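# how would this look folded up:
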Amino acid sequence: MKYSVLLLLIPFIGFSQIPEKDGEIKKYVSEVNSDSLKSYINSLVSFNTRHTLSKINDPENGIGAARTWVLSKFKEFAKNSGGRMEVYLQQQDIQPDGKRVDQVTNLGNVCAFLRGTDPGDKRVFLISGHLDSRVTDVMNRTSFAPGANDDGSGVSAVIEGARVLSRSQFPASVIFVAFSGEEQSLLGSKLLAEKMKKENVQLEAVLNNDMIGNAKAGETGEINDHTLRVFSEGLPYADLDKKALGLRNLGLENDGESRQLARYIKEVAEKYVKKLEVKLIYRNDRFLRGGDHSSFVNCGFPSVRLTEYYENYDHQHQDIRKENNKQYGDLPEFIDFNYLRKNVAANVAVLASLAKSASKPEQVEIEVKELTNSTVLHWKKPKSGLAAGYYVLVRETDNPLWQKKIFTKELSLKIPLSKDNYIFAVQTVNTSGNVSVPVIPAIAK
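Purely as a prediction, here's the structure:
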């Protein structure tokens, strides 16, 4: 019997009371402004270089001046939050490592923490980009390194996200971060990820934006101004040796928490942002390369990288120069600000959807006590937030995306589909239509 026919056997429970789109999120998406993004990037470029090893005491040039400016923007937006946005600089002096740090350096992550309105909701969602920039020589800390796209574009997403969402009243918390030290081996993100792991922060999603403003391929000149790549790991890096056997037995090699987050991003972003396709890349990062989200992946937090469809290597990690009438270097003139606006809007929509949702259903389990061609799932209510109901998600094992949503107000559901042929998950849905990240069921005891 075909998949579509089988689903007709499932008892249908109407969900007309659940809106397709949340009006508040639509409003936030509409407020993302390309002129604001351009002004942020031009300001970042004006600091001459934002190299991690550059001066921190010069008021006009270097990484110190840049992070002071980002702090000032966060403080400006914090005035809209009713006292719920805390702005600070996470600092640590790091020692020379014989690799990409050759002097004692004050490392600083610029942070704005927007506290949720529900004291009982401990969830935290994080958006990031990296503040530091570079030229061809990764140790060159004095030459003009504008870093307009790498990663002024990502930092502009963080700043604009803080501006747009500063007035929100989400039950969960959101943290906006501009990392330092990315080009010197992810130093800033490691500092924050390890701190959050040590403090047992309930960090449920990291959206790391690194180069989201270039639409033109360097080699071919092709333009893609409508596709955003999202990189996610499949097998969980953290404690993989302990989890690998169970993942193999259950056939869940493609269903780690970061991969679930990536699918969530695709669904939400494409729903709220016009003329945007989210392309899921089934790798943790680009081939043999890495970004700040990897620091959080390594600490066991669901984390993904958001990146433009094409990287242009004429304008990435390049000295500013002209050769044979070709301009090299990461300059603002090579940013497509409408494309950047769409990618930032995707971040805003996803953050708002996550932070407005109720938390995940608890103790999601699948029954295996009998051999059957049907599947029974059961779960418990979320720890925080009110559930209007739940979506049971279904997809065939060889399909990368969820194919069917079944709505129920119950805490269990029997589905006439075999566990052999399908993957299942459950997510909470609230009255505004916002959903939690899906939970893959464990084996019922």
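# Every contact and neighbour count from this point should use C-alpha atoms.
Fine.
# Now do the helices in the stretch 151-300 of the chain.
Remark: helices assigned in the stretch 151-300 of the chain by DSSP state H, counting those that start in this stretch are 152-165, 187-198, 240-250, 257-272, 293-298.
# Of those, which stretch is the most buried?
Comparing those by mean neighbour count (mean count of other C-alpha atoms under 10 Å), helix 152-165 comes out on top with a mean of 28.
# now for that one, which elements pack on it?
helix 23-31, helix 34-45, helix 63-78, strand 123-130, strand 173-179, strand 202-209, helix 337-356 (3 or more C-alpha pairs under 8 Å, 6 or more residues apart in numbering; DSSP states H and E).
# Using TSV, please lay out these together with mean neighbour count.
As requested, those are exported to TSV (neighbours: other C-alpha atoms under 10 Å):
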stretch	mean neighbour count
helix 23-31	17
helix 34-45	20
helix 63-78	21
strand 123-130	25
strand 173-179	26
strand 202-209	24
helix 337-356	26
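# now the helices of the stretch 151-300 of the chain in TSV, with distance to residue 72?
Listed next are the helices of the stretch 151-300 of the chain as TSV, based on distance: least, C-alpha to C-alpha, whole Å:
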stretch	distance to residue 72
helix 152-165	11
helix 187-198	20
helix 240-250	41
helix 257-272	29
helix 293-298	25
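# Out of those, the one nearest residue 342 is which?
helix 257-272 (9.3 Å; C-alpha to C-alpha).
# contacting residues for the closest residue in space to residue 33 that isn't next to it in sequence?
Nearest non-adjacent residue to residue 33, counting by C-alpha to C-alpha, 6 or more residues apart in numbering: residue 341, 6.5 Å away. Listed by C-alpha atoms under 8 Å, 6 or more residues apart in numbering, the contact set of residue 341 reads 32, 33, 34, 37.
# this one next, for a side-by-side:
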Amino acid sequence: MKYTATAILLFFFLPTFAQQTIHRDPLITGMMEQIAVANLENSVRKLVSFGTRHTLSDTLSKTTGIGAARTWLKSEFERYNKENGGKLQVTYDSFVQPADGRRVPEATVLKNVMAVLPGTDAADKRMLLVCGHYDSRVTDVMNNKSNAPGANDDASGVAGVLELARIMSKQAFAATIVFVAMVGEEQGLYGATNLAKRAKAEGWDVHLVLNNDMIGNTFGMETDLKNNNQVRIFSEGVPAGETKEQTAQRLSTGSENEGHARQAARYIKEIGERYVDQLEVKLIYRRDRFLRGGDHTPFSAQGFTAVRITEMNEDFNRQHQDLRTENGFKFGDLPEYVDFPYLQKITRLNLAVLANVGLAPQQPTAVKLVTSQLTNNTTINWAAPVGKAPAGYYVLWRETTSPHWEKKIFVKGTSATLPYSKDNFFFGLQAVDDKGHESLVSSPYLR
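Next up, the predicted model:
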């Protein structure tokens, strides 16, 4: 077996009886251990205490409504900033949402709550965004008065974002990490839409968006399944903004599952299962669930890599429900139905992914799959990334029917020839540093 660059076989995803060696960075595991169930529960219960967090609810009260909720969220980010040496940039992302004749009857000022942890590498423009939405609702989406606790949907996601900001702002990362509590999700993804358009207009390099929406429930309505060891990652196949050239390339290579979101989902699965015990990451090849949407979709529409992280099972009696008891059954999205140790697991998943990407070199560029010759070998060429210099690269490959990468090798140079036919496998490339932090995967283009 011969390669055009120095290669070391790293691991195989073989049948379940094959031995696997897991390498974890102590820095990342140390951060993960700081994620506290008590903090997550306290944040969920605090958000529930505001009564309703409906997007159009009271903005003047200090104790109830969307205004009180966003004030508290901003104060929490500011507290972490003060405790951790002033590393966070805490702001409102404020905008006026025009009346839409549907769910926003009149022009309304809305505010996302943001905390930015700037990257330490001036040449690294990557921004990693993690979010949940802090607004809530009951059965009638226009009811802005009734109690809408929204404990799981989506105080759970916001609680995870807060805990991530608290812990990760103690550290330094090459890439910039953005922690966001989104507004207006239930009214029509308005907060995410505004931020995604702003990011596009201002030229942000939004490298990855992790949208955490309902990550605290483990019970499945009707099926009676209770599952605290699986989580779903929803990812789109064909990007919303695909160009004609990209369409032609996709059709010629059969690469419907090789888009940025699908590659990110595979990365989340690998890193999540590497670091979080008793958690299986399930790849769902859809943008989102039927009849529902999420805050990752506006970022996908702007051409950014975005996925949804959500619980494996859903209890629709706890979503978008008026608080009531019928035939002895209590309806409503209340804190007592949130599985906080499960929420801790999913928050740890987010941390492992954000930290591993944030510490890694940038992705290799100009990745080319050579197709100019009839050969059963595969040659891939690439260029080194700017910024933090990698220790080397991983060339990855898998069969075309496999949902995740099956093999990877480490190479030192910027070219590799493998004894595997390009007709029979998909290939990818990562940059990696001397501590094993891998970049996201770059798919090769044809040459």
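# How alike are these chains, TM-score-wise?
In this superposition the chains share a TM-score of 0.96, using TM-score structural alignment, normalised by the length of the first structure; 436 aligned residues with a C-alpha RMSD of 1.5 Å.
# re the thing from before, nearest to residue 325 of the first structure, of the helices and strands packed on helix 152-165 of the first structure?
When those are compared (using C-alpha to C-alpha), the closest one is helix 34-45, at 22.7 Å.
# For that closest one, give me the average deviation versus the second structure.
Following the fit onto the second structure, the mean deviation recorded for helix 34-45 of the first structure is 0.3 Å by mean C-alpha distance after the TM-score superposition for the first structure.
# residues in the second structure aligned with that helix?
Under TM-score structural alignment, helix 34-45 of the first structure corresponds to residues 37-48 of the second structure.
# ok, residues contacting the matching stretch?
Contacts to stretch 37-48 of the second structure, defined as C-alpha under 8 Å, 6+ apart, come from residues 69, 148-151, 155-156, 159-160, 163, 334-335, 340-341, 343-344.
# What is the neighbour count of residue 274 of the first structure?
Residue 274 of the first structure is flanked by 12 other residues according to other C-alpha atoms under 10 Å.
# Could you check which residue of the second structure pairs with it?
Residue pairing (TM-score structural alignment): residue 274 of the first structure is matched to residue 277 of the second structure.
# can you check residue 257 of the first structure too?
In the second structure, the residue matched to residue 257 of the first structure (TM-score structural alignment) is residue 260.
# contacting residues around its match?
Residue 260 of the second structure neighbours (C-alpha under 8 Å, 6+ apart): 239, 305.
# where's it relative to residue 237 of the second structure, distance?
For residue 260 of the second structure, the distance to residue 237 of the second structure (C-alpha to C-alpha, to the nearest Å) stands at 8 Å.
# Could you double-check that residue 370 of the second structure lies in contact with residue 379?
Yes. At 5.6 Å, residue 370 of the second structure counts as touching residue 379 under the criterion of C-alpha atoms under 8 Å.
# These two - which one has more neighbours?
Neighbours were counted for residue 370 of the second structure and for residue 379 using other C-alpha under 10 Å; residue 379 has more, 20 against 17.
# Now do the SS call for the aligned partner of the more buried one in the first structure.
Using TM-score structural alignment, the partner of residue 379 of the second structure in the first structure is residue 376. Here residue 376 of the first structure is strand, with the state taken from DSSP: H, G, I helix; E, B strand; the rest coil.
# Could you pull up the residues touching the most centrally placed residue in the second structure?
With distances taken as C-alpha atoms, centre = their mean, the residue of the second structure nearest its centroid is residue 210 (1.7 Å). With contact set as C-alpha under 8 Å, 6+ apart, residue 210 of the second structure has these partners: 129, 130, 131, 296, 306, 307, 308, 309, 350.
# Same question for residue 141 of the second structure.
Residue 141 of the second structure neighbours (C-alpha under 8 Å, 6+ apart): 103, 186, 187.
# Could you double-check that residue 388 of the second structure sits in contact with residue 121?
Yes. Using C-alpha under 8 Å, residue 388 of the second structure is in contact with residue 121, at 7.3 Å.
# any residues in contact with both of those two?
Shared contacts of residue 388 of the second structure and residue 121 (C-alpha under 8 Å, 6+ apart): residue 174.
# What's the match for residue 207 of the first structure in the second structure?
Match for residue 207 of the first structure (TM-score structural alignment): residue 210.
# ok, the closest residue to residue 214 of the first structure other than its chain neighbours - how many residues close by?
Sequence neighbours aside, residue 335 is the residue nearest to residue 214 of the first structure in space, at 5.2 Å (criterion: C-alpha to C-alpha, 6+ apart). Using other C-alpha under 10 Å, the number of residues around residue 335 of the first structure comes to 21.
# Just give me the match in the second structure for residue 335 of the first structure.
Under the alignment (TM-score structural alignment), residue 335 of the first structure pairs with residue 338 of the second structure.
# do the same with residue 128 of the first structure
So residue 128 of the first structure corresponds to residue 131, using TM-score structural alignment.
# show me the residues around its match that make contact.
Applying C-alpha under 8 Å, 6+ apart to residue 131 of the second structure gives the contacts 157, 158, 161, 179, 180, 181, 182, 209, 210, 211, 212.
# Please repeat the previous calculation with a cut-off of 7 Å.
The neighbours of residue 131 of the second structure, taking C-alpha atoms under 7 Å, 6 or more residues apart in numbering as the test, are 158, 161, 179, 180, 181, 182, 210, 211, 212.
# Check residue 229 of the second structure too.
Contacts of residue 229 of the second structure by C-alpha under 7 Å, 6+ apart are 278, 279, 280.
# Distance-wise, check the counterpart of it in the first structure relative to residue 32 of the first structure.
Aligned by TM-score structural alignment, residue 229 of the second structure pairs with residue 226 of the first structure. Going from residue 226 of the first structure to residue 32 of the first structure by C-alpha to C-alpha gives 16 Å.
# what about the closest residue in space to residue 90 of the second structure that isn't next to it in sequence, neighbour count?
Using C-alpha to C-alpha, 6+ apart and skipping residues adjacent in sequence, the residue nearest residue 90 of the second structure is residue 115, 4.4 Å away. Neighbours of residue 115 of the second structure under the rule other C-alpha under 10 Å: 26.
# Looking for the alignment partner of residue 115 of the second structure in the first structure.
Matched across to the first structure, residue 115 of the second structure falls on residue 112, judged by TM-score structural alignment.
# can I assume that match sits in a strand?
Yes. Assessed by three-state DSSP, residue 112 of the first structure belongs to a strand.
# How about the contacts made by it?
74, 85, 86, 87, 88, 175, 176, 177.
# any idea how far it lies from residue 165 of the first structure?
In this structure, residue 112 of the first structure and residue 165 of the first structure are 12 Å apart, going by C-alpha to C-alpha.
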